[in-house]
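In: Next comes the sequence, and after it the predicted model I'd like to discuss.
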Amino acid sequence: MSLLAHVPRQAALRQVALRRTPASSRFLTSEESVPFSYKSKPVFAAKVVGYLVAGFSIPFVAAYYQLSKSGGSS
């Protein structure tokens, strides 16, 4: 057989291979909504709130520092 006779067959096999998805990836689910365990929900909530407040306040603290450094704020 010539090389040209193999081309359509190889292209068809590639298309079939690309359409297949492994069964393990289709049915992959997580039992937990967070990737770690926590023992106390109130303590976890306090830590999350503290983390978010600290992250949100960084630009304001930086702006205050820059203004106070230049003498623009009291």
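Out: Perfect, thanks for sending it.

In: Going by C-alpha atoms from here, please, whenever you check contacts or count neighbours.
Out: Will do.

In: can you map out the helices along this structure?
Out: 3-19, 23-26, 41-70 (DSSP state H).

In: Select, out of these, the one closest to Ser33.
Out: With CA to CA, the closest approach to Ser33 among the helices of the chain belongs to helix 41-70: 13.7 Å.

In: ok, and here's another one to check against it:
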Amino acid sequence: MQSILARSPLLRQQALRGAQRVQVRLAHGVHGPEQAVPFSFASKPAFATKVAAYLIGGFSIPFVAAIYQLQKSGAGA
């Protein structure tokens, strides 16, 4: 005797779909680092300059804030 879950139409459909699966390989051409990121490496020096400016700007924010707070309080000379 089968259980109620084994006789469920939804489970039967899932079992049938699982038996009919066919593996499909998706190949769209040449893949490389240019396709793995959402931006272009057309000009590497320009890209390097932008990345450096972004990283330096983000790193310097706490230091700029600390200097500003010290000057505002009069503790910084």
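Out: Thanks, I have the structure now. None of the values given here were measured: they were computed from a predicted structure.

In: picking up where we left off before, right, and the helices of structure 1 - which one's nearest Glu32 of structure 1?
Out: The nearest among the helices of structure 1, by CA to CA, is helix 41-70 at 14.3 Å.

In: tell me what the closest one is packed against?
Out: Packing contacts for helix 41-70 of structure 1, counted by 3 or more CA pairs under 8 Å, 6 or more residues apart in numbering; DSSP states H and E, involve no helix or strand.

In: Where in structure 2 does that helix fall?
Out: Alignment note (TM-score structural alignment): helix 41-70 of structure 1 is matched to residues 44-73 of structure 2.

In: Can you get me a residue count around the residue nearest to Ala6 of structure 2 when sequence neighbours are not counted?
Out: Computed as CA to CA, 6 or more residues apart in numbering, the closest residue to Ala6 of structure 2 that is not its neighbour in sequence is Arg12, at 7.3 Å. A count of nearby residues for Arg12 of structure 2, using other CA atoms under 10 Å, gives 13.

In: quick one on the thing from earlier: have a look at how far, on average, the match of helix 41-70 of structure 1 is from structure 1.
Out: Once fitted to structure 1, stretch 44-73 of structure 2 is off its aligned match by 0.3 Å on average (mean CA distance after the TM-score superposition for structure 1).

In: what about Ala46 of structure 2, distance to Ser60 of structure 2?
Out: As judged by CA to CA, to the nearest Å, Ala46 of structure 2 and Ser60 of structure 2 stand 21 Å apart.
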